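**Student:** fold the following.
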Amino acid sequence: MKSSLRLLSALGLSLCITTLSAKELTVYTYSSFTSSWGPGPQLKTLFEAQCDCTLNYVSSDDGVSLLNRLRLEGASTRADVVLGLDDALMEQTRALGLVQPHQLELSNWPLNPDLAWTDTDFIPFDYGYFAFIYDAHKIETPVDSLEALLNSDASIIYQDPRTSTPGQGLMLWMQKVYGDDVQQAWQRLARNTVTVTKGWSEAYGMFLQGEADYVLSYTTSPAYHVVAEESDQYQAALFTEGHVAQIELAAVTAPSQNVELAQAFLSFLLSEDAQTVIPTTNWMLPVRTDIELPEVFLQTQPQRIGFSPEETEAGRETWLRTWRNAVSR
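**Tutor:** Okay, the predicted model is just below:
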């Protein structure tokens, strides 16, 4: 069966998956993925047409909340696939024993070599770079570094690193740039912070309502406004020190009894059909190199900085404690 799945993967799942005994697949993911404007509905339709099965989504607010839910449920979880964790959560998830090997041959897909992805438990399905978004109709000269942002009087909204993957991304960004001086940097940022939200959707919605000058999001976020609204009003501030990248992942859960169907879904996520859907619904970059993108996606390619998944896992608790201490003062 594993060799059959690899063959199906290489063919982009062009054949119907008729040999799989399981007829339902439960995927835990985040709420914006399953929203009417997210990639979830289209991917569900495409996969169900190929697998002759029912794909069920169960959503949480954000990636960190997703991991917390899986951890609490443990062996009793209904999830067959977890979709929406990222490379910063990968080692923690693996150490908790929440996933199992995907058994896919990743060389069957034209994955972006910059990702250098060889992991045996997780597959990547999209990626992007964290950035602060601003309204170009209000701000003519945006800040060009974290230091400039902290020195400004601009109002800021970002997400909680305990519950949100973008919030965790900012934690890594701050840690990389400021190192031992990061607690003082967090205190400086706190002076300009309007609020810290639980997840991305709430933060971005507040920003669009004019409640802050900058919001933590992605360099690809302006692409939504260009493609969907034909507006270049919202832009990403490019920072001279570089930007932390996020690779979003999917994996088969350890307790799943639908392993073959779950593996087929992971193969589907890497197919040309699925990867074509993701950029203009999830507003992230595809992991395949052969996907044609709107020009706006190609205009911003920042320098990548940050930590390895292993470094992140080793430092996470200390860095979270530093953040909590700094913002509670």
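**Student:** every contact and neighbour count from this point should use C-alpha atoms.
**Tutor:** Fine.
**Student:** and the longest helix along the chain, how far from the chain's centre?
**Tutor:** Criterion DSSP state H: the longest helix present in the chain is helix 309-327. Offset of helix 309-327 from its chain centre (CA atoms, centre = their mean, to the nearest Å): 19 Å.
**Student:** give the buried residues for that helix.
**Tutor:** 312-313, 316, 319-320, 322-324, 326-327 (16 or more other CA atoms under 10 Å).
**Student:** can you list the helices and strands that it packs against?
**Tutor:** Judged by 3 or more CA pairs under 8 Å, 6 or more residues apart in numbering; DSSP states H and E, helix 309-327 is in contact with helix 90-95, helix 165-178, helix 182-192.
**Student:** what lies in contact with that helix?
**Tutor:** Here helix 309-327 makes contact (CA atoms under 8 Å, 6 or more residues apart in numbering) with 87-92, 161-162, 171-172, 175, 182-184, 186-187, 190.
**Student:** now the other sequence, so there's something to compare against:
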Amino acid sequence: MRTIISPALMIAGCLTASTVLAGGKPELIVLAPDYFASEWGPGPRIESGFESRCGCDLRFVTGDLLSRLRLDGGAGADVVIGLSTDQTAAARATGLFAPHGLNLSVLTLPVAWTDPDFVPFNWGETAFVYDRTRLPDPPDSLQALIDAPDDLKIVIQDPRTSASGLALVLWVDAIHGDGAAEVWRRLRPKILTVTPGWSESYGLFTAGEADMVMSYTTSPAYHLIAEKDDTKRAAIFPEGHYFMAELVGRLTSSDQPELAGQFMDYVLSEDFQKMIPTANWSYPAVMFEGALPPEFAALARPEKTLFLPEAQVEARRETAIATWRKEMTE
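**Tutor:** Reported below is the predicted structural model:
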């Protein structure tokens, strides 16, 4: 007979075991998205940078952040990193986060940020990315994309499982409001597929399966820097582009509150922030001198940034998703 162990106990058991394995050093447990701790994610560089100054062991535990917080309240973790700006209300509702107490005046975001619990460590704006060799004349506005022939093929992400997918439906909702259903009705023939997450969509795009992919204005920086490829571009729309940041917060249940506080300080440090452009392929939340590689200067930037405060996101989220789902499935 197979013994069934609850996910909460499995997570708690892993965290307890890691404390024993820390070899006498204090250990900081950081909950993060799956991509974070991969070899191509920012986790390894952050881990190395923080451990070099804290005299501790930092360990990432990855997965769906909100699901884990709701399931087991963090299960011994100290810090959560990688929540999006569209998740703050849901995360705050868990009652698990402690005020960060940091000076946010150092932030260099295109929007005001005064949240007492969550600190941005990077930011970007959503955009449809294309390959100029395959699509030399891309849509130059959201309306032009809506009006484009149906043989233009785009790939997007599911807003129920993807932060970028949720940002897309909120972006459309912010611009078109009650007219969003008509937008999705007209876009549907152009949508090649809807993937659970960003990586699947972007892989289809880079494989040549689609003309455009829902991504970020900073995505072409990866191709410029890592691949020396200047063919990928972000289509810039005059209607404005949706702002997103990834956030970090410390948990009230942490048994290493001082170490968690040190990590929060580290997030806004020059060392951490200078990693972000090439470790997370996004803009740093604090723009230190020399933080951006010169290739970032070639990136197109929108003139208008759209940002929905938490209350507006919560007021519109379910309607925006329901409208999208109805038009995608009927």
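**Student:** related to what we said a few turns ago, pick out the most distant pair among the buried residues of helix 309-327 of the first structure.
**Tutor:** Largest separation among the buried residues of helix 309-327 of the first structure by CA to CA: Glu313 and Val327, giving 21.8 Å.
**Student:** the strands in the stretch 51-200 of the second structure, which residues?
**Tutor:** Using DSSP state E, counting those that start in this stretch, the strands of the stretch 51-200 of the second structure run over 57-62, 79-84, 97-98, 119-131, 154-157, 191-195.
**Student:** helices or strands up against the fourth one?
**Tutor:** Right, strand 119-131 of the second structure. When contacts are defined as 3+ CA pairs under 8 Å, 6+ apart, strand 119-131 of the second structure sits against helix 163-176, strand 212-216, strand 232-235, strand 241-251, strand 283-284.
**Student:** ok, the second one next?
**Tutor:** On a contact count with 3+ CA pairs under 8 Å, 6+ apart, strand 79-84 of the second structure meets strand 27-32, helix 65-72, strand 241-251.
**Student:** make it 7 Å
**Tutor:** Secondary-structure packing of strand 79-84 of the second structure (3 or more CA pairs under 7 Å, 6 or more residues apart in numbering; DSSP states H and E): strand 27-32, strand 241-251.
**Student:** tell me what angle that strand forms with strand 241-251.
**Tutor:** Angle of strand 79-84 of the second structure versus strand 241-251, following axes from the mean of the first three to the mean of the last three CA atoms, to 10 degrees, is 160 degrees.
**Student:** where in the first structure does strand 79-84 of the second structure fall?
**Tutor:** With TM-score structural alignment applied, strand 79-84 of the second structure matches the range 81-86 in the first structure.
**Student:** how close does that stretch sit to the second structure?
**Tutor:** Compared with the second structure after fitting, stretch 81-86 of the first structure has a mean deviation of 1.1 Å; criterion: mean CA distance after the TM-score superposition for the first structure.
**Student:** separation between the aligned partner of Asp34 of the second structure in the first structure and Gly38 of the first structure?
**Tutor:** In the first structure, Asp34 of the second structure lines up with Ser31, judged by TM-score structural alignment. Counting by CA to CA, to the nearest Å, the gap from Ser31 of the first structure to Gly38 of the first structure is 9 Å.
**Student:** those two: which has the busier surroundings?
**Tutor:** Ser31 (22 against 19; other CA atoms under 10 Å).
**Student:** so Ala210 of the first structure, which state does it fall into?
**Tutor:** Slight slip there: residue 210 of the first structure is Gly, not Ala. Assigned state for Gly210 of the first structure: coil (three-state reduction, DSSP: H, G, I helix; E, B strand; the rest coil).
**Student:** trace it over to the second structure, please.
**Tutor:** By TM-score structural alignment, Gly210 of the first structure lines up with Gly208 in the second structure.
**Student:** same question, Gln103 of the first structure
**Tutor:** Matched by TM-score structural alignment, Gln103 of the first structure corresponds to Gly101 in the second structure.
**Student:** nearest residue to that match other than its sequence neighbours?
**Tutor:** Once flanking residues are discounted, Gly101 of the second structure sits nearest to Pro116: 7.1 Å by CA to CA, 6 or more residues apart in numbering.
**Student:** and the one you found, what's its match in the first structure?
**Tutor:** Counting by TM-score structural alignment, Pro116 of the second structure lines up with Thr120 in the first structure.
**Student:** show me the contacts for its match.
**Tutor:** Going by CA atoms under 7 Å, 6 or more residues apart in numbering, Thr120 of the first structure touches 101-103.
**Student:** what range in the first structure matches stretch 186-197 of the second structure?
**Tutor:** Counting by TM-score structural alignment, stretch 186-197 of the second structure corresponds to residues 188-199.
**Student:** any buried residues in that stretch, and which?
**Tutor:** Within stretch 188-199 of the first structure, the residues scored as buried using 16+ other CA under 10 Å are 188-190, 192-199.
**Student:** one step back: how close does the match of Gly210 of the first structure sit to Ser201 of the second structure?
**Tutor:** Gly208 of the second structure sits 11 Å away from Ser201 of the second structure, going by CA to CA.
**Student:** who has more neighbours out of the two?
**Tutor:** Taking other CA under 10 Å, Gly208 of the second structure and Ser201 do not tie; Ser201 has more neighbours (24 against 12).
**Student:** wait, is that one part of a strand?
**Tutor:** No. Applying three-state DSSP, one finds Ser201 of the second structure to be helix, outside a strand.
**Student:** which residues touch it?
**Tutor:** By CA under 7 Å, 6+ apart, the contact set of Ser201 of the second structure is 155-157, 195, 213.
**Student:** report the two of those residues separated the most.
**Tutor:** Going by CA to CA, the pair spanning those furthest: Thr195 and Val213, at 10.8 Å.
**Student:** what do the two both touch?
**Tutor:** The overlap between the contact sets of Thr195 of the second structure and Val213 (CA under 7 Å, 6+ apart) consists of 156, 201.
**Student:** run a quick neighbour tally on Asp114 of the first structure.
**Tutor:** Neighbours of Asp114 of the first structure using other CA under 10 Å come to 7.
**Student:** let me fix that, I meant to ask about Phe36 of the second structure.
**Tutor:** Phe36 of the second structure has 22 nearby residues by other CA under 10 Å.
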